[in-house]
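Peer 1: sequence first, predicted model second:
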Amino acid sequence: MTGEEPDIERAFHLESFRDHLGFERGLSPRTIDAYLREARRFAAFAVSEGVAEPAGVTYQLLRDHLARLAGEGRAASTVARTVYALRGYFRFLIVEDAIESDPSERLEAPKAGRSLPDVLSVPEIEALIGATDPESRTAPRDEAMLEMLYGCGLRVSELVSLKGRELDLEEALVRVRGKGGKERFVPVGAAARSAVRRYLRTTRPALDRGRSAGHIFLNARGLPLSRMGVWKILRRHVERAGILKRVTPHTLRHSFATHLLDGGADLASVQEMLGHADISTTEIYTHVDRSHLRQVHRSHHPRG
């Protein structure tokens, strides 16, 4: 550690930023470390450029920092994470009245070389769920399955592993076992509760042949529904609904997150419901939303 580092810590409010991330935002230690690392890296760069405190930071200085990272050969996804961390840092400084304006406001994260699946619109979601085959005896199961995927933002692996004891329809909550065995509680909306109740009352008893091991969603042989089974059911619905986009089970999860944010949900709540360990993973949906706004502007504004 050099003699300058403690001064940088104080001048750039980094200790207070760490407390904010842990106590106020409740982020995981791993996420806190990542955000602090990026804030410290930028603070050191700012000092090297003659800027001794956050109030002197400009948008151009931030751009220069990101350009330097890109010039070092860092991946676009890494630079994008830096952008998300710095946005969080400068939002904190605004709240703390350490700066008067946010120089990170116009920063755009670079494309990370991978695109999200298409997000379905609300009418497309309604058409998809409503495209069950009324002649099929498993129609209530299929509807309940789609309602849970979209209504709770579940991964397909989480859906097929779901057991009855993990679903509380009275409390409108489902306990989900996500990646790495981590558990989270996700609200179950009215439409999903109604569809699941109908499935449990009318269809699942006929499917259950004593081999379900307590799983909620079963196939025609009475065994837990597989991920491939979910894919096949979804594909039939997509075809019947006449949706031309490429739709996967994960598309419904992306649609869940995007529609929540479009409706005004805060990022931390969506992160919790999705089970993301790092909020920068959730923040990609805000980037999708900005891209959509730009497309609308280009398409409909006379000078777009």
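Peer 2: Nice, I can see it. Numbering: from 1, shown residues only.

Peer 1: CA only for contacts and neighbour counts going forward, please
Peer 2: Fine.

Peer 1: residues near residue 296, how many?
Peer 2: By other Cα atoms under 10 Å, the residues close to residue 296 number 12.

Peer 1: hmm, I was thinking of residue 257
Peer 2: Residue 257 sits with 26 neighbouring residues when counted by other Cα under 10 Å.

Peer 1: which SSE is it in?
Peer 2: helix 249-262 (DSSP states H and E).

Peer 1: structure two is appended below for comparative analysis:
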Amino acid sequence: MQKALLMHKFDYEYKNYLKHISSQNHVSDLTVQAYAKDLLLFRDFLIELDIIGGVTRNHIRKYLHYLSANKLSPKTVNRKLSSLRSFFRFLQEQKKIENNPLANIQSVKEPQVVPKFLQRQQVLNAVSQLDTTDETCLRDALIVLFLYGCGLRVSELVNLTIHNLDLYAGQIKVIGKRQKERIIPLPKSLFKQSQQWLKTRRSRQLKASLSMENL
């Protein structure tokens, strides 16, 4: 009976927590779903170990061992640990608990992975294979060069508009994470092809306009 009451209390606080993070503007639905999944796994662990009292640091250490024993990667373990940190911090802020069991619990050490990347000449060789007299190929070449030459994220590239490109100043304005704006110099390799793209685009728009007038 006592165990059932404690699990009911956990579920109640868990739902309140999810409502809280769902109301935050910077938290996506996918993030909320990930937190929910992580917390339910922890709840199942508590049930499996027949833990009916308050959660302690010793329980957290056992949980970390449980996750590692199930062959989860250090990165995944740390993400689940981050979910618990956020949850128990919320409980502490709401005066639901006095001590945070995650205090002084260190993240699992993750192996350093050296990212793989293309050399400059490899990128230029790939772009040179495209027929830039074709509008679609020219667009594809610009996509590759903007990503590589300007260091843009895919989301930043997708959100670029014609108004972000300033050929006179030789720069582009990028809106990044959390609407942060940054100005990036335009590499020489992009300048000529950007001019060609704008010329092709204007020509296509003019033809479309004339075609509409002749209807």
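Peer 2: Cool, the structure landed. These numbers come from a predicted model, not from an experiment.

Peer 1: okay, buried residues for the helix holding residue 257 of the first structure please.
Peer 2: Using 16 or more other Cα atoms under 10 Å as the test for burial, helix 249-262 of the first structure gives 249, 250, 251, 252, 253, 254, 255, 256, 257, 258, 259, 261.

Peer 1: same question, stretch 28-39 of the second structure
Peer 2: 32, 35, 36, 38, 39.

Peer 1: aligned partner of the last one in the first structure?
Peer 2: This means residue 39 of the second structure. Aligning on TM-score structural alignment places residue 39 of the second structure opposite residue 39 in the first structure.

Peer 1: report the contact partners of the closest residue in space to its match that isn't next to it in sequence.
Peer 2: Closest residue to residue 39 of the first structure apart from its sequence neighbours, by Cα to Cα, 6 or more residues apart in numbering: residue 86 at 6.3 Å. The contact partners of residue 86 of the first structure, by Cα atoms under 8 Å, 6 or more residues apart in numbering, come to 35, 38, 39, 104.

Peer 1: helix/strand/coil for the nearest residue to residue 87 of the first structure once chain neighbours are set aside?
Peer 2: Nearest residue to residue 87 of the first structure in three dimensions, chain neighbours excluded: residue 104, at 5.7 Å (Cα to Cα, 6+ apart). Here residue 104 of the first structure is coil, with the state taken from DSSP: H, G, I helix; E, B strand; the rest coil.

Peer 1: contacts only, for residue 104 of the first structure.
Peer 2: Residues near residue 104 of the first structure by Cα under 8 Å, 6+ apart: 59, 62, 86, 87, 90.

Peer 1: in which helix or strand does the equivalent of the last one over in the second structure reside?
Peer 2: Right, residue 90 of the first structure. In the second structure, the residue paired with residue 90 of the first structure according to TM-score structural alignment is residue 88. In this assignment (DSSP H and E), residue 88 of the second structure forms part of helix 74-93.

Peer 1: for that helix, buried residues please.
Peer 2: Those buried within helix 74-93 of the second structure under the rule 16+ other Cα under 10 Å are 74, 77-81, 83-85, 87-91.

Peer 1: and what of stretch 11-19 of the first structure?
Peer 2: The neighbour-count check on stretch 11-19 of the first structure (16+ other Cα under 10 Å) flags 11, 12, 13, 14, 17, 18 as buried.

Peer 1: the first one against residue 53, yeah?
Peer 2: Meaning residue 11 of the first structure. Yes: the criterion here is Cα atoms under 8 Å, and residue 11 of the first structure meets it with residue 53 at 5.5 Å.

Peer 1: what does residue 79 of the first structure correspond to in the second structure?
Peer 2: Match for residue 79 of the first structure (TM-score structural alignment): residue 77.

Peer 1: now that match. Nearest residue, chain neighbours left out?
Peer 2: residue 67 (6.5 Å).

Peer 1: tell me which element the one you found falls in.
Peer 2: Per DSSP H and E, residue 67 of the second structure falls inside helix 57-69.

Peer 1: for that helix, packing partners?
Peer 2: helix 74-93 (3 or more Cα pairs under 8 Å, 6 or more residues apart in numbering; DSSP states H and E).

Peer 1: mean offset of the helix it packs on relative to the first structure (after superposition)
Peer 2: When the first structure is overlaid, helix 74-93 of the second structure sits 0.9 Å from its aligned residues on average, using mean Cα distance after the TM-score superposition for the first structure.

Peer 1: centre of the chain versus that helix, how much separation?
Peer 2: 17 Å (Cα atoms, centre = their mean, to the nearest Å).

Peer 1: tell me the residues of the first structure aligned with the very next helix or strand once past that helix.
Peer 2: Heading C-terminal from helix 74-93 of the second structure, the first helix or strand you meet, by DSSP H and E, is helix 120-128. The counterpart of helix 120-128 of the second structure in the first structure, using TM-score structural alignment, is absent.

Peer 1: show me what helix 120-128 of the second structure is packed up against.
Peer 2: Secondary-structure packing of helix 120-128 of the second structure (3+ Cα pairs under 8 Å, 6+ apart): helix 135-149.

Peer 1: angle of the helix it packs on against helix 120-128?
Peer 2: With axes from the mean of the first three to the mean of the last three Cα atoms, to 10 degrees applied, the angle from helix 135-149 of the second structure to helix 120-128 works out at 170 degrees.

Peer 1: give me the buried positions along helix 135-149 of the second structure.
Peer 2: For helix 135-149 of the second structure, by 16+ other Cα under 10 Å, it's 138, 139, 141, 142, 143, 144, 145, 146, 148, 149.

Peer 1: next one: stretch 91-105 of the second structure
Peer 2: Those would be 91, 100, 101, 102, for stretch 91-105 of the second structure by 16+ other Cα under 10 Å.

Peer 1: quick one: contacts for the third one?
Peer 2: With Cα under 8 Å, 6+ apart as the criterion, the residues that contact residue 101 of the second structure are 55, 56, 57, 60, 88.

Peer 1: how about the second one, what's its partner in the first structure?
Peer 2: To tie it back to what came earlier, the one meant is residue 56 of the second structure. Aligned counterpart of residue 56 of the second structure in the first structure: residue 58 (TM-score structural alignment).

Peer 1: re the thing from before, now the helix or strand containing the match of residue 39 of the second structure on the second structure. Mean distance?
Peer 2: Using DSSP H and E, residue 39 of the first structure sits within helix 29-48. Following the fit onto the second structure, the mean deviation recorded for helix 29-48 of the first structure is 1.5 Å by mean Cα distance after the TM-score superposition for the first structure.

Peer 1: contacts made by that helix with the rest, please.
Peer 2: By Cα under 8 Å, 6+ apart, the list of residues contacting helix 29-48 of the first structure reads 8-9, 12, 14, 17-18, 21-22, 52-53, 57, 61, 65, 82, 85-86, 89, 277-279.

Peer 1: now, which of these lie within helices?
Peer 2: Among the contacts of helix 29-48 of the first structure, DSSP state H puts 8, 9, 14, 17, 18, 61, 65, 82, 85, 86, 89, 279 in helices.
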